[in-house]
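Colleague: the following comprises the amino acid sequence and a computationally predicted model.
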Amino acid sequence: MKIHIERGATYRVQAYDALSVAVARGEAVQTLTAPALLQPDVAPAEWAIAQATAQAPPPLAAFEALLEHAPELVLYGSGARLRFPGAQVMHLFHARGIGFETMDTFAACRTYNVLSMEGRRVLAALLIGPAVGG
């Protein structure tokens, strides 16, 4: 007899390190080694941001593309260090009533798990990999 309610994320961050993020769906695990987008009920996808490096955030157009996912909240994981993307990016989301938070990728992974388990429409845009790690 089932006595608990299952809700929230289908895709969860299982583990992370400086070069990768492991995302689990049931028993299946996918290891991400490049910038990626995570959503609770959608398979992880590549975040096409060729210009992002450890020194420079992705361009505004990369953040504008996130709007098509209709998130309630965007978590921007800026790599191993906290790096804010700039006022234009924050305004892009706030003007549309979409929450936007910047944190290092490790904190974004942890926060994504909590919010997605609450059933929130969270989108994690994560910088992952050697080019953006340091």
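Modeller: Looks like it came in fine. Numbers count the residues shown, from 1 in each chain.

Colleague: from here on, contacts and neighbour counts on C-alpha atoms
Modeller: Will do.

Colleague: so A107, which of the three states?
Modeller: Using DSSP: H, G, I helix; E, B strand; the rest coil, the structure places A107 in helix.

Colleague: how many residues are close by it?
Modeller: If you count neighbours by other CA atoms under 10 Å, A107 ends up with 17.

Colleague: ok, for it, nearest residue in space, not its chain neighbours?
Modeller: G77 (7.4 Å; CA to CA, 6 or more residues apart in numbering).

Colleague: also P44?
Modeller: Nearest non-adjacent residue to P44 (CA to CA, 6+ apart): L38, at 5.0 Å.

Colleague: so that neighbour sits against A45, correct?
Modeller: Yes - at 6.9 Å, L38 and A45 qualify as touching, with contact defined as CA atoms under 8 Å.

Colleague: adding another structure so you can compare the two:
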Amino acid sequence: MDNKNRIKVSFFMIFIIAVAVFISSNRFEEETMVCGTPDFISICGNTLDENQKEGRKLFKILCASCHKLDKKLIGPALGGIKRDSISFFNYIVIKDTITNNYHKPNFKQLSIQNTNEILLYLNN
């Protein structure tokens, strides 16, 4: 086999391996999507309303780097947390006067509507 054919075969094998990796990674993502994961909305039969969709966006932007819904990451799992919207707002944005706790970092840019949307998404 001459060098041109070896190069062609090498590129072909690399292409086949890349396609196989891509296909297997997509299958893995589909298998691991379960109820409550932030990226899969309707596997449990739940559909999100507009407020929950906005909450999902905010969660992905602000919260997902430290929190997951179903397991501890840097912070605790947040799926199905039991808080009313006012105490959740106080905890996320300002010092909570009831528990005397607050989230670090504070997200002062969030309105009470924003935190309510996140809470609605978390409790979906």
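Modeller: Cool, got the structure. Keep in mind that this is a model prediction, so the values were computed, not measured.

Colleague: just give the TM-score of the two.
Modeller: The TM-score (TM-score structural alignment, normalised by the length of structure 2) is 0.25; 61 aligned residues with a CA RMSD of 5.3 Å.

Colleague: sorry, back to before: could you measure from the residue nearest to A107 of structure 1 over to V13 of structure 1?
Modeller: According to CA to CA, to the nearest Å, G77 of structure 1 stands 13 Å off from V13 of structure 1.

Colleague: again with V74 of structure 1
Modeller: From V74 of structure 1 over to V13 of structure 1 (counting by CA to CA), the distance is 16 Å.

Colleague: quick one on the thing from earlier: residues in contact with both of G77 and V13 of structure 1, list them for me.
Modeller: Taking CA atoms under 8 Å, 6 or more residues apart in numbering as the criterion, G77 of structure 1 and V13 both touch C109.

Colleague: these two: who's more crowded?
Modeller: Remark: of G77 of structure 1 and V13, G77 carries more neighbours, 26 against 21, as counted by other CA under 10 Å.

Colleague: is it correct that that one is in contact with V132?
Modeller: No - with contact defined as CA under 8 Å, G77 of structure 1 does not count as touching V132 (10.5 Å).

Colleague: which helix in structure 2 runs the most residues?
Modeller: Using DSSP state H, we find that the single longest helix of structure 2 is helix 3-32.

Colleague: what comes up buried for that one?
Modeller: Judged by neighbour count (16 or more other CA atoms under 10 Å), helix 3-32 of structure 2 contains no buried residues.

Colleague: helices or strands up against the helix or strand following that helix?
Modeller: Per DSSP states H and E, the first helix or strand lying C-terminal to helix 3-32 of structure 2 is helix 50-58. If you count contacts as 3 or more CA pairs under 8 Å, 6 or more residues apart in numbering; DSSP states H and E, helix 50-58 of structure 2 packs onto helix 112-122.

Colleague: so how far is N114 of structure 2 from the closest residue in space to E117 of structure 2 that isn't next to it in sequence?
Modeller: Nearest non-adjacent residue to E117 of structure 2, counting by CA to CA, 6+ apart: G55, 4.3 Å away. Distance of G55 of structure 2 to N114 of structure 2, given as CA to CA: 7 Å.
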